[in-house]
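Colleague: Sequence and predicted structure, then a few things I'm wondering about:
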Amino acid sequence: MEVCYLQELSYWTAQSLGMRLGVDIEFANELIQALATRGVLKLKSNDEIDEYDLLGSDTVDVRGKYQFVFVGLAIYKDVVLVVYPKYFGNSTPTIGQMRVVFKVIMRSMGGKPQAMVAAEDEMGSNDRLALTLAILDMYGEYGEYANHTKEYRINGSGDISWERTLERHQPFLSGGAPVYLDYETAYTTRDQSDFITRLHRVVVTKCSADMRACGISDFLAIDDIELSDEAVDDLGDATTLEYKIDNELGVQYVTWKQDLLRLLRAYVLGPSVMVPTNMAVCLGTSSFYHIWELGCKAAFGDQLDVPLNKLPIKLNGYWAKRSTETLLSIIPKPRWYVFEDGERSYSGPASTLIPDTVAIWQGDVGSIFAIMDAKYYTPSLEGAPRRVPGVESVTKQHLYQAAYRKFVLDCGFERVVNVFLVPTCASETTLMGEVEFPSIFEKEPAPFAYGVQMWTVPAEDVWRCYLGNRQMEDAKDVIARAAR
């Protein structure tokens, strides 16, 4: 298959995409239609464009152009498109870098649970790909499905089964004590001819071959697996296979085996090919910004849901009484009132501010209260600011700080850090800029921040933290630098 790398947010016409792929314009139009149906491409007009939809080299005129609003893999017939994140800029990512991207996408999708949901419903082509990956993932984690049988032998080398020995053999008395010349021994053996085991081997082998045929096994780091030379049809038709799988489900009580059996049932009842000829199959997301938010939460040690009494600070009397609450729950809420017959009465609280990431750190300057907002932007401050967080985002950061004002003062924090976190393919975290909002938000005395800083953070470091569920090694240093 033909593999082509394209950048997220890049614009294409049928003509330009056809030239890039080396296909005729008829096929390019067919491809665009298939991808647009899947939400990979979106037709744009000048009326709905804004600067966040543009890459650094884009022109303003986008009429009649299609934009990739997706990160991941898109497969159509013999074409495999690898749509890589916009922060790579002019550099094309390596296979290793894209493997990491696909890992974080899979994790954000929920991995096996997502496929389990799909397994209960009718299989679509995207579900088929997710199902294939889930089966391979379970094989990598648990190995082959196997049933074991217990056998007994007389005078064998296995463990003695005294219950069967007492039931089946006559003892001899020696010095008043019973002596058994023959005894029963137990063995646990694997049933190599078990039908479900055979089916699992066939399906895993087919799934591996499908990944290889699609040309995406390298991107997903999937090894070639050959466990069987049989085909699924050799084991019976769909009705027969479903019947045997359901019978096995009725007697199987191991959770992972139950999950696998449901996946196998969905596989044998689904379409016979992973990639239908008239449809695009996609593995990816149009909400990569959300994955960046999740990654930054892990990398910078988000503590929004941590009870106050678990934080590395000393609580005074007021906050000690609220020690079981979290940093999220102590944010004040708007209070709405209703007027009826000229009387005002309380209507109840409404939803309130929710920061991306809040963390408490100890630095050279003392205790630091960090408010961080993950922005999946590719900003530029050369000349006029472009693709930077807008007025609403800047305003929210100031409101977050105001929401924690009492907590910060009562707990004696030395600094408040207010930061935007944007991705970069560079290897170092860098202070890119700072935004102030004079006359609207006046400069406040210490420990509060006046401006909101913008730091570029290596995306690969963030992804490693997200996948490993750990904090970034230099996160504390970054916050300390921001506090100076």
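Modeller: That came through fine.
Colleague: contacts, neighbours, all on C-alpha from now
Modeller: Noted.
Colleague: can you tell me the distance between the two ends of stretch 68-77?
Modeller: Here the two ends of stretch 68-77 are set 19 Å apart, with distance taken as C-alpha to C-alpha, to the nearest Å.
Colleague: contacts for it?
Modeller: Under the contact criterion C-alpha atoms under 8 Å, 6 or more residues apart in numbering, stretch 68-77 has outside partners 7-11, 31, 34-35, 39-42, 80-85, 102, 105, 214, 275-288.
Colleague: what do you get for stretch 177-187?
Modeller: Stretch 177-187 has contacts (C-alpha under 8 Å, 6+ apart) with 150-162, 164-165, 169-173.
Colleague: picking up where we left off before, go through the contacts of stretch 68-77 and flag which are in helices.
Modeller: Judged by DSSP state H, these include 31, 34, 35, 102, 105, 214, 288 as members of helices.
Colleague: Residue 67 - that's part of a helix, no?
Modeller: No. Under the criterion used here (DSSP: H, G, I helix; E, B strand; the rest coil), residue 67 is strand, not part of a helix.
Colleague: residues contacting the closest residue to it other than its chain neighbours?
Modeller: Taking C-alpha to C-alpha, 6 or more residues apart in numbering, and ignoring the residues beside it in sequence, residue 67 has residue 11 as its nearest neighbour in space, at 4.5 Å. Contacts for residue 11 were tallied using C-alpha under 8 Å, 6+ apart; they are 62, 65, 66, 67, 68.
Colleague: ok, and here's another one to check against it:
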Amino acid sequence: MISKFLREQKRYSQRELCAIFECSEEKVVPIIRKLKEFGVFKAVRATDTQRSMSELLEEDIEVADVETGEDEYLYVLTFVGVITVAGRVLKCYPKYLLHNSEPKKELHQIIKVLQKFNKKEQIVRVFNNSSVDHAFNLLAVLLFFLTDYYENGSYTNTEDIVQHNGSGEILWDKTINETFMFLSDNRPYYIDLQTKKRIEDNYDYFKRLHECILTTASKELRQADLLEIFEITEVNLSDELLDDFGDRDYILSRIEKELNIQFNTRKQILLKTIYAYIAHSGSLYDTDCLSMFGTNSFSLVWERVCADILDNKLDAPLSSLRLPVPLRPEYYPSSKLIDLIERPLWTITGKTSVDTLIPDLITIVEKDDKKIFVIFDAKYYNALLEPGVQPRAHPGIESVTKQYLYQLAYQKFIKDHQFAYVRNCFLMPTDGDRVINKGAVSLQMLDNLDLQRIQVRLIPAQMAFRLYLAEMKLNPEGLDL
């Protein structure tokens, strides 16, 4: 398979994609169409302005079909992760990685972050969603088989056998009815005991089927050069072929019967995934197969990472917070910091709406024996912020004003509990190896209300991801707020 790196948010012309995919314009058009259908590519006008942009605005997206030889449009990648399509493996890396066109090490770390981010969902993404229909996500299924195997082993069914004087549970009915006893002092004694032992059936149909599929999955991922990037060790458990287990309808029928007698959750999930794999039999090499592992919303991943490593207190009980002074009685009815934010009141109804302002994360920092209330907002931007240069690709005015309002929403709580001071900060990723101070952003009319201007800090993404994976915290003092 052809394996290539693509950068998120980069603009690609049809000619450039022909070179990347190593095919003619006639063959690249259906690939682009399929990637557009699944939301991986967005089309924009081919202008100099678009070529220089590092963000995609909704109003710039064009709805147009892909034609052979088209040079009117550029195609913007909106995905981070791995895609297989038409015999090609596309390794899509985040937009902030500007200085390495083949960031294998960085993408390997990002894949682990995505795996941890998705782990809580406890589902197998068997299907991709598209604007037209559902499509079988073979890559996700192959990855599930192998990760599940390394966590739980092969599918097993057990068999109970009877042993003569074994070490297992004694079968008294069988012992009394089928063996001799002798009496001593009117008490019965049994010299030969019938015992029960539970063994794994190594020739079980489903164990063999599972190991055949695992071997096939491992081989496909190795040929696609994906074992290393997903940190999976190749397995070779079976010499059997899928055809050795019967035709497709027979295999599916056997799985349905097995599902009816299995109530173990892991076995049910595994059997259902095997069923889907058999029912949609195919290969990563198939020209009409598109599979993916990753996300169209890497900004959500960045928000989660920042919240974890900076010890987000937004949803922590107020009683658990280490405040400068004890929690005042009037705040006890509010269980969390998020509950303190006022909700809009629609006067004619006398009721407040459900929605309100929601900060990304809040933390309490102790510095020089003083407590600081810090409001962070994780922003997934490649902001151009240099002395004397017009700012570009930065958070918009709505983000700036909301950040001021977050402080305003907590101003009474901050004052009542005698925090030394408050800080506001945007956090953006960088491919560098140190925190970069990018000054601040301010609105004078809000500064006049005694609100803090918003600091801007670039955090090394690799460092943030390493802490997230290790479940460690970032010391906010290193941000120099």
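Modeller: Arrived safely, thanks for sending. For clarity, every value in this text was computed on a predicted model and none was experimentally measured.
Colleague: TM-score for this pair?
Modeller: Overall, the chain-to-chain superposition scores 0.88 on the TM-score scale (TM-score structural alignment, normalised by the length of the second structure); 459 aligned residues with a C-alpha RMSD of 2.7 Å.
Colleague: re the thing from before, so the residue nearest to residue 67 of the first structure versus residue 66 of the first structure, what's the distance?
Modeller: 5 Å.
Colleague: number of nearby residues for the equivalent of residue 251 of the first structure over in the second structure?
Modeller: Aligning on TM-score structural alignment places residue 251 of the first structure opposite residue 261 in the second structure. By other C-alpha atoms under 10 Å, 9 other residues sit near residue 261 of the second structure.
Colleague: Also the one 10 residues further on?
Modeller: For residue 271 of the second structure, the count of nearby residues is 21 (other C-alpha under 10 Å).
Colleague: Show me what it aligns to in the first structure.
Modeller: Residue 271 of the second structure maps onto residue 261 of the first structure when the alignment is built from TM-score structural alignment.
Colleague: residue contacts, that match?
Modeller: Applying C-alpha under 8 Å, 6+ apart as the definition, the contact partners of residue 261 of the first structure turn out to be 245, 248, 249.
Colleague: Now list the buried members of the contacts of stretch 177-187 of the first structure.
Modeller: Judged by neighbour count, with 16 or more other C-alpha atoms under 10 Å as the criterion, the buried members of these are 152, 160, 165.
Colleague: Mind checking which of the residues you listed land in helices?
Modeller: residue 165.
Colleague: out of the buried ones among the contacts of stretch 177-187 of the first structure, which one sits closest to residue 207 of the first structure?
Modeller: Proximity of those to residue 207 of the first structure (C-alpha to C-alpha) peaks at residue 152, which lies at 37.9 Å.
Colleague: Per the alignment, the closest one pairs with which residue of the second structure?
Modeller: Under TM-score structural alignment, residue 152 of the first structure pairs with residue 162 in the second structure.
Colleague: From residue 197 of the second structure, how far out is that match?
Modeller: Going from residue 162 of the second structure to residue 197 of the second structure by C-alpha to C-alpha gives 6 Å.
Colleague: picking that back up, across to the second structure, which of the contacts of residue 11 of the first structure hold up?
Modeller: Mapping those onto the second structure (both residues aligned by TM-score structural alignment, their matches' C-alpha atoms under 8 Å) leaves 65, 66, 67, 68 still in contact.
Colleague: Looking at those residues, which two lie furthest apart in space?
Modeller: Taking C-alpha to C-alpha, no two of those sit farther apart than 65 and 68, at 10.1 Å.
Colleague: And these two? Which one has more around it.
Modeller: When residue 65 of the first structure is set against residue 68 and neighbours are counted by other C-alpha under 10 Å, the residue ahead is residue 68, at 23 against 18.
Colleague: any idea what the more buried one aligns with in the second structure?
Modeller: Under the alignment (TM-score structural alignment), residue 68 of the first structure maps onto residue 77.
Colleague: Tell me the spacing between that match and residue 296 of the second structure.
Modeller: Taken as C-alpha to C-alpha, the spacing of residue 77 of the second structure relative to residue 296 of the second structure amounts to 9 Å.
Colleague: which neighbours do these two share?
Modeller: With contacts taken as C-alpha under 8 Å, 6+ apart, residue 77 of the second structure and residue 296 have residue 40 as neighbours in common.
Colleague: Helices of the stretch 301-450 of the first structure, start to end?
Modeller: Here the stretch 301-450 of the first structure has its helices, by DSSP state H, counting those that start in this stretch, at 317-321, 391-403, 405-410.
Colleague: Name the residues of the longest one that come out as buried.
Modeller: By that I understand helix 391-403 of the first structure. Residues of helix 391-403 of the first structure classed as buried under the neighbour-count rule (16+ other C-alpha under 10 Å) are 394, 397, 398, 400, 401, 403.
Colleague: which residues touch the closest residue to residue 403 of the first structure other than its chain neighbours?
Modeller: Of all residues not flanking residue 403 of the first structure in the chain, residue 331 sits nearest, at 5.8 Å (C-alpha to C-alpha, 6+ apart). Neighbouring residues of residue 331 of the first structure by C-alpha under 8 Å, 6+ apart: 352, 353, 403, 404.
Colleague: Please say which position in the second structure residue 331 of the first structure maps to.
Modeller: With TM-score structural alignment defining the correspondence, residue 331 of the first structure maps onto residue 341 in the second structure.
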